[in-house]
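>>> give me coordinates for this.
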Amino acid sequence: MSRKRRGSYDVEYMRIVVGLIRDGIGAKSLARRLGVSKETTREWLLSYRIGGEAALMG
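From the prediction side, this is the model:
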């Protein structure tokens, strides 16, 4: 289910994943379901917390 675009994930995909984590789904559990590393999902969440949606764009 992972959606990659040219070696990186689509911003909309990252936004959805971050939203699910913020809604209470554990990063580790979600990462396993989506086939994404838990470190990646946590990095997305941290980036979002620091810089908002713009931080997910790179």
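
>>> from here on, just use CA atoms for contacts and neighbour counts.
Noted.

>>> A54: neighbouring residues, count only.
11 (other CA atoms under 10 Å).

>>> any idea how far whichever strand or helix holds it is from the middle of the chain?
Following DSSP states H and E, one finds A54 within helix 53-56. In this view, helix 53-56 has its centroid 11 Å away from the chain centroid, taken as CA atoms, centre = their mean, to the nearest Å.

>>> please generate a structure for the following sequence too, so the two can be compared:
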Amino acid sequence: MDYYFTDNEMIAYFVAETKSAGQELKPSEKRKIECGYAHFNEFEDVEYRKVSTVGELN
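Next up is the predicted model:
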């Protein structure tokens, strides 16, 4: 995850799509994730990853 600093404050940007616990991803949701990997792979300073909980963002 990239962090940006302004006035000694750290800022992290992220996009989240939520699901209820235990729900399987639909094919369309899997394609969105695949597209995200392909898109953000083009940027050296951006990290894109799939996580299941907020705790995995650190």
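
>>> any idea what the TM-score is?
Once superposed, chain against chain, the TM-score is 0.35 (TM-score structural alignment, normalised by the length of the first structure); 31 aligned residues with a CA RMSD of 2.8 Å.

>>> quick one on the thing from earlier: buried residues in the helix holding A54 of the first structure?
Buried residues in helix 53-56 of the first structure, defined by neighbour count with 16 or more other CA atoms under 10 Å: 53, 56.

>>> can you give me the strands in the first structure?
Secondary structure of the first structure by DSSP state E: the strands cover 4-5, 8-9.

>>> which helix runs longest in the first structure?
Determined from DSSP state H, the single longest helix within the first structure is helix 38-51.

>>> contacts for it?
If you take CA atoms under 8 Å, 6 or more residues apart in numbering as the criterion, helix 38-51 of the first structure is touched by 14, 17-18, 21, 27-28, 30-32, 54-56.

>>> buried residues, that helix. List them.
The neighbour-count check on helix 38-51 of the first structure (16+ other CA under 10 Å) flags 38, 41-42, 44-45, 47-48 as buried.
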